[in-house]
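Engineer: let's see this in three dimensions:
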Amino acid sequence: MTKTDLVEKIQASIGLSRKDAAVMLESVFSIMKESLEAGETIKISGFGSFVVSRKAARRGRNPQTGEAITIEARKVLTFKPGSVLRDAINGEAV
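Structural biologist: Sure, this is the predicted structure:
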């Protein structure tokens, strides 16, 4: 599913114009992006949580040369589905 598909589904279900649906979706994505950049967790009831966590620097190996390298510390984004979403995906009654 693409962003365009989401805009079309919003348009069909709410009755907004395509332009208004696109603006609304972009606004939601922008708010989510800003929150995640600030390190906040986003919890959406019935859907799941987006969590930013830190990975420490660690030793690694270049698979081509076998040379030891240091993999720098970084932030990673993870998504943990809520039980309602997990049950829906697995076809279980909610």
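
Engineer: please count neighbours and contacts with C-alpha atoms only from this point.
Structural biologist: Will do.

Engineer: which residues are contacting the longest helix along the chain?
Structural biologist: Once the chain is assigned using DSSP state H, the helix that runs over the most residues is helix 18-37. Defining contact as Cα atoms under 8 Å, 6 or more residues apart in numbering, one finds that helix 18-37 is touched by 7, 8, 10, 11, 41, 42, 50, 51, 52.

Engineer: ranking the residues you listed by neighbours, who comes first?
Structural biologist: Using other Cα atoms under 10 Å as the neighbour test, the contacts of helix 18-37 are led by residue 7, with 21 neighbours.

Engineer: want to put them side by side, so please do this one too:
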Amino acid sequence: MTKAGMVEQIKEKADLQTKVLAEKVYDAVLESVRDALVSGESAMFTGLGSFRVVQRAERAGRNPGTGEVIRIPSCKVVRFTPGKKVKAMLS
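Structural biologist: Next up, the predicted model:
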């Protein structure tokens, strides 16, 4: 789903008057999630799941062009863990 589709869904489901208001809601939610993740917190959505930042360990990789083994440094990544309801719906 694209941002436009998500904004349309928010407008309809929240019974908002305009798409501009729905887009402000969308932007505010994303900004709140981003702020939480940047500060090291997790962002939990009851009924959906949670986003959290984890440290990925350094590992060995391979250059696909040359086959040379390279070192991939450790880095922080965002992980999503689906909630029980989402897992059940997908099964």
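
Engineer: any idea what the TM-score is?
Structural biologist: The TM-score (TM-score structural alignment, normalised by the length of structure 2) is 0.87; 90 aligned residues with a Cα RMSD of 1.3 Å.

Engineer: if we can go back for a sec, and the contacts of helix 18-37 of structure 1, which is closest to residue 65 of structure 1?
Structural biologist: Using Cα to Cα, residue 52 comes nearest to residue 65 of structure 1 of those, at 32.2 Å.

Engineer: give me the buried positions along the longest helix of structure 1.
Structural biologist: 18, 21, 22, 25, 32, 36 (16 or more other Cα atoms under 10 Å).

Engineer: now that helix on structure 2. Mean distance?
Structural biologist: Compared with structure 2 after the fit, helix 18-37 of structure 1 shows a mean deviation of 0.7 Å (mean Cα distance after the TM-score superposition for structure 1).

Engineer: hmm, back to that, farthest pair within the contacts of helix 18-37 of structure 1?
Structural biologist: 11 and 52 (30.9 Å).

Engineer: all strands of structure 1, in order?
Structural biologist: Ranges of strands in structure 1, per DSSP state E, are 42-44, 48-55, 58-61, 68-71, 74-81.

Engineer: now distance to residue 2 of structure 1 too, for those strands, in CSV please.
Structural biologist: Shown next, in CSV, are those (distance: least, Cα to Cα, whole Å):
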stretch, distance to residue 2 of structure 1
strand 42-44, 20
strand 48-55, 19
strand 58-61, 35
strand 68-71, 32
strand 74-81, 18
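
Engineer: residue 90 of structure 1: which of those is closest?
Structural biologist: In terms of Cα to Cα, the element of the strands of structure 1 nearest to residue 90 of structure 1 is strand 74-81, at 12.1 Å.

Engineer: the closest one vs structure 2, average offset?
Structural biologist: Strand 74-81 of structure 1 sits 0.9 Å off on average (mean Cα distance after the TM-score superposition for structure 1).
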